[in-house]
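Participant: need a structure here:
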Amino acid sequence: MIVTFEELQAFLAEHFPQGARYGTLQGLGDGWAEMKLEVDDEHLRPGGTVSGPAMMALADVAVYAALLGKIGLVPLAVTSNLNINFLRKPVAHSPIRAKANMLRIGRTSAVGEVYIHSEGLEEPVAHATSIYAIPAAR
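Facilitator: Model prediction:
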């Protein structure tokens, strides 16, 4: 791990403050990150469930955190693909947590996966895979 939890937390607060709307960093390790989203009315869709875009944003930021923890603070590492499968309905007004793991990190791209869990449910509510483009000069 190149970046500490505290360094990444400070980086996100300074350079990506809007990201707090999508979740907060809870843990960081060698190629993994954990994020938590406190679900409120802003994150719900009609029918009383967590919206797909809220879960997608949480998954995306979780992979970004896991990647930066491994390669360093590279602001221009960007999502080039995100695929998500919604597996079951999350518990409304209950926090959701994402655990991202990097599967492969190359010179110009990286692949990660994320499982999202809703507090109160044992099984995951979503699974995502993401590809990040890494700028050539790190």
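Participant: for the rest of this, base every contact and every neighbour count on C-alpha atoms.
Facilitator: Will do.
Participant: and what about Val39, helix, strand or coil?
Facilitator: What DSSP: H, G, I helix; E, B strand; the rest coil gives for Val39 is coil.
Participant: distance check, it against Thr49.
Facilitator: Per CA to CA, to the nearest Å, Val39 is found 10 Å from Thr49.
Participant: need the residues touching each of these two.
Facilitator: Ala92 (CA atoms under 8 Å, 6 or more residues apart in numbering).
Participant: looking at the two, which one has more neighbours?
Facilitator: Val39 (22 against 17; other CA atoms under 10 Å).
Participant: so that one sits against Ile96, correct?
Facilitator: Yes - between Val39 and Ile96 there is a contact under CA atoms under 8 Å: 7.0 Å.
Participant: how about this one, so we can line them up?
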Amino acid sequence: MATGNETGISTGDFDRIMAQKVPYVGDMGIVTESLEGGVARLRLPFNPRYIRPGNVVCGPAIFALADIALYAVAWMVAPVADHAVTTEATVHFLSGAKPGDLIAEASILKAGKRLLIAQCDIRSAVDNALCAHVIGTYAMPPAGKAG
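Facilitator: Predicted coordinates:
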């Protein structure tokens, strides 16, 4: 199993890749804080547009952050993960996310030749509360396939 950042992708490289290939991420302002020790840590800066009734961050914003964090760990094990796609995701919303930044920490559970299974915790930067736990499966590109 992968234990680090085998591809050596930097946070700046990943942010540039996302801005070019997944413009929605750029629109949300998601920032990659670290890609090391087998963990991808990303931040979603607070935006009042993400608030839903009850004064909590909406589920679509939480899942978007988790999905990008899970994608980041795919880039940590595949030299070019352009063709990696989410094939399944289970989201457990655990508590309402207070208005403020959200932090995602994703790590690999199993990395095979064709599938990558990873998990992601989403925490509030306001009070460190665990807001969501996500498990995702990615179909990985065949070895040597360039994007």
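Participant: need the helices for the first structure, in chain order.
Facilitator: All helices of the first structure, identified by DSSP state H, fall at 5-15, 52-71.
Participant: residue contacts, the residue nearest the centre of the second structure?
Facilitator: Nearest to the mean C-alpha position of the second structure, by CA atoms, centre = their mean, lies Ala69 at 1.1 Å. Contacts for Ala69 of the second structure (CA under 8 Å, 6+ apart) come out as Ala40, Arg41, Leu42, Ala104, Glu105, Ala106, Cys120.
Participant: nearest spatial neighbour of the fifth one, chain-adjacent residues omitted?
Facilitator: Same thing as Glu105 of the second structure. In this structure, Glu105 of the second structure finds its nearest non-sequential neighbour in Arg41, 4.6 Å apart by CA to CA, 6 or more residues apart in numbering.
Participant: mind listing the strands for the first structure?
Facilitator: All strands of the first structure, identified by DSSP state E, fall at 24-29, 32-37, 44-45, 49-50, 78-86, 96-105, 109-118, 126-133.
Participant: residues in contact with the first one: which ones?
Facilitator: Okay, so that is strand 24-29 of the first structure. Contacts with strand 24-29 of the first structure, where a contact means CA under 8 Å, 6+ apart, come from 1, 4-5, 9, 33-37, 62, 65-66, 69.
Participant: let's see 6 Å
Facilitator: Phe5, Ala33, Glu34, Met35, Lys36 (CA atoms under 6 Å, 6 or more residues apart in numbering).
Participant: and the fifth one, by the same measure?
Facilitator: Identification of contacts with strand 78-86 of the first structure by CA under 6 Å, 6+ apart yields Ala126, His127, Ala128, Thr129, Ser130, Ile131, Tyr132, Ala133.
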